[in-house]
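Have a look; sequence and predicted model below, questions after that.
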Amino acid sequence: MERTFIILKPNAVRRGLIGEILRRFEQRGIKIVGLKFLWMTREQCERLYEPHLGKSFYEDLTNFMASGPVVAVVLEAPRVIEMVRHIVGATDPLKAEAGTIRGEFALTLTKNLIHASDSLESAQREMSIFFNEDELIDYELDIQNDI
């Protein structure tokens, strides 16, 4: 089983979309193994988006992420990174397919509701910003017997 990391951004929280977004992962048999509702510190924002340091959108994005509460989530399933990115959709909501989270709900490029890790290495780095290993819960879903 692989693990990946997502964050529901402040606009997802403010728009009341937490349950709807998490439901989309659960209905696909993706297991939630870590979940935190928090207000990111400036340091967490900077660490999360460190690969984008120096890019034109970096400052606006880190400011936005610190502007309200977020939901940090660790997900687990076979091929989870690929599956999650498919469910989330393209970063640009105008290019995201209908039926994806961003295709259905996102309004702008930088405030696109959700951050999803793009690789196993990124997922591990990003998870470590918000979770200790002992905070991740190992259990089985009934649906896993069907996988």
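Right, received. Where do you want to start? Numbering: from 1, shown residues only.

CA atoms for contacts and neighbours, from now on please.
Noted.

Check the contact between residue 21 and residue 102; I expect there is one.
No. When contacts are counted by C-alpha atoms under 8 Å, residue 21 is not listed as touching residue 102 (10.0 Å).

so where do the strands sit in this structure?
Assigned strands in the chain, in chain order: 2-8, 31-39, 69-77, 114-116 (criterion: DSSP state E).

Can I get those in a markdown table including distance to residue 92 and mean neighbour count?
Shown next, in a markdown table, are the strands of the chain (distance: least, C-alpha to C-alpha, whole Å; neighbours: other C-alpha atoms under 10 Å):
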| stretch | distance to residue 92 | mean neighbour count |
| --- | --- | --- |
| strand 2-8 | 16 | 22 |
| strand 31-39 | 25 | 17 |
| strand 69-77 | 20 | 21 |
| strand 114-116 | 11 | 20 |
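
give the contact list for the nearest residue to residue 32 once chain neighbours are set aside.
Nearest residue to residue 32, sequence neighbours excluded (C-alpha to C-alpha, 6 or more residues apart in numbering): residue 75, at 4.7 Å. Residues near residue 75 by C-alpha atoms under 8 Å, 6 or more residues apart in numbering: 3-6, 30-34.

another one to put next to it:
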Amino acid sequence: MVVLPLHRCLVFRSLLHSPRGVSGSHAAKESPAVAWAAERGRQPVRGCLRLDSYSTKSGIAGVAERTLIAVKPDGVQKKLIGQIIQRFEQRGFKLVAMKFLKAPEDLLARHYHDLHKKPFYPNLLRYMSSGPVVAMVWEGHNVVRTSRLMVGDTNPAEALPGTVRGDFSVHISRNVVHASDSVDGAQREIQLWFDRRELVDWECCDHSNTYQV
């Protein structure tokens, strides 16, 4: 990273906005850092005053990763929706979709397809269709892995205090919330629960404070 004093930055800016750029005699007299700045075009140089309008684009890989979080019927009955949303907001993730619904059995059957041979599968579908759920899509860096840690172990008896299940659940059959277990799984589940038009792309005002490096 090149960090230069302010007067050098202003020289860079003047040259970059000049019709001649840094060609000819200017280029011959300037250091390799000037040539590097010219190649960067109009992008601001780190260490300089940011004279261009502030950009919230971070360039960090995985910032737009998304996961499905669903408050299950017992979580809704316990009136935990607001507290669960608050935890994800306070962590810094961005909500891009949410719906309150009583899930149809065919949707639940597709969602839990991998468990259809398990002995508890019929009871699972009965439980998940017993009342409304809140399905949400959250976006952020490593949101899938982080959400799993925030939610806690599937068995509440093994979930750590401070996790959703560790704080609000006592039995594996009523563990309050669902969280996608992988990036691929999250993509599949989001497509099941939401139409593409229901996912809202928007710029969060604290995005730069969270991700700008």
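Sure thing, it's come through. Quick caveat: nothing in here was measured; it's all calculated off a predicted structure.

Give me the TM-score for these two chains.
TM-score for the superposed chains, counting by TM-score structural alignment, normalised by the length of structure 1: 0.97, backed by 147 aligned residues with a C-alpha RMSD of 0.8 Å.

circling back to that earlier point, structure 2: which residue goes with the residue nearest to residue 32 of structure 1?
Alignment note (TM-score structural alignment): residue 75 of structure 1 maps to residue 138 of structure 2.

how close does its match get to residue 94 of structure 2?
From residue 138 of structure 2 across to residue 94 of structure 2, the span is 5 Å (C-alpha to C-alpha, to the nearest Å).

Then residue 17 of structure 2?
For residue 17 of structure 2, the distance to residue 94 of structure 2 - C-alpha to C-alpha - is 37 Å.

Residue 137 of structure 2 touches residue 65, doesn't it?
No. If you go by C-alpha under 8 Å, residue 137 of structure 2 and residue 65 don't touch, sitting 10.1 Å apart.

Residue in structure 1 paired with residue 190 of structure 2?
In structure 1, residue 190 of structure 2 lands on residue 127 (TM-score structural alignment).

tell me which of the contacts of residue 75 of structure 1 is nearest to residue 113 of structure 1?
The closest of the contacts of residue 75 of structure 1 to residue 113 of structure 1 turns out to be residue 6 (C-alpha to C-alpha; 10.5 Å).

What sits closest to the closest one if chain neighbours are left out?
Closest to residue 6 of structure 1 by C-alpha to C-alpha, 6+ apart is residue 116, at 4.4 Å.

Identify the residues contacting that neighbour.
4-7, 84-85, 88.

again with residue 66 of structure 1
39-42, 45.

between these, which is closest to residue 109 of structure 1?
Nearest member of the contacts of residue 66 of structure 1 to residue 109 of structure 1, counting by C-alpha to C-alpha, is residue 45, at 17.5 Å.

which non-adjacent residue is nearest that closest one?
The nearest residue in space to residue 45 of structure 1 (C-alpha to C-alpha, 6+ apart) is residue 62, at 5.4 Å.

Would you mind measuring from residue 68 of structure 1 to residue 62 of structure 1?
Applying C-alpha to C-alpha to residue 68 of structure 1 and residue 62 of structure 1 gives a distance of 11 Å.

Mark which of the contacts of residue 66 of structure 1 are part of helices, please.
42, 45 (DSSP state H).

How much space separates the residue of structure 2 most remote from its centre from residue 32 of structure 2?
In structure 2, the residue that sits farthest from the middle, by C-alpha atoms, centre = their mean, is residue 25; the gap is 48.3 Å. According to C-alpha to C-alpha, residue 25 of structure 2 and residue 32 of structure 2 sit 14 Å apart.

What separation do you get for the spatially most central residue of structure 2 and residue 192 of structure 2?
The centre of structure 2 sits closest to residue 140, judged by C-alpha atoms, centre = their mean, with a distance of 1.5 Å. From residue 140 of structure 2 across to residue 192 of structure 2, the span is 20 Å (C-alpha to C-alpha).

Nearest residue to the aligned residue in structure 1 for residue 173 of structure 2 in space, please, no chain neighbours.
With TM-score structural alignment as the criterion, residue 173 of structure 2 lines up with residue 110 in structure 1. Computed as C-alpha to C-alpha, 6+ apart, the closest residue to residue 110 of structure 1 that is not its neighbour in sequence is residue 61, at 6.5 Å.

again with residue 102 of structure 2
Residue 102 of structure 2 sits nearest to residue 132 (C-alpha to C-alpha, 6+ apart), 4.1 Å away.

Now do the contacts for the one you found.
Going by C-alpha under 8 Å, 6+ apart, the list of residues near residue 132 of structure 2 reads 72-73, 76, 100-103.

For structure 2, just list every one of the helices.
Counting by DSSP H, the helices of structure 2 are 6-17, 24-29, 32-39, 73-77, 81-91, 105-111, 121-128, 143-151, 164-168, 183-193, 207-211.

Work out the gap between the first one and the centre of the chain.
Averaging C-alpha coordinates over helix 6-17 of structure 2 and over its chain gives two centres that are 36 Å apart (C-alpha atoms, centre = their mean, to the nearest Å).
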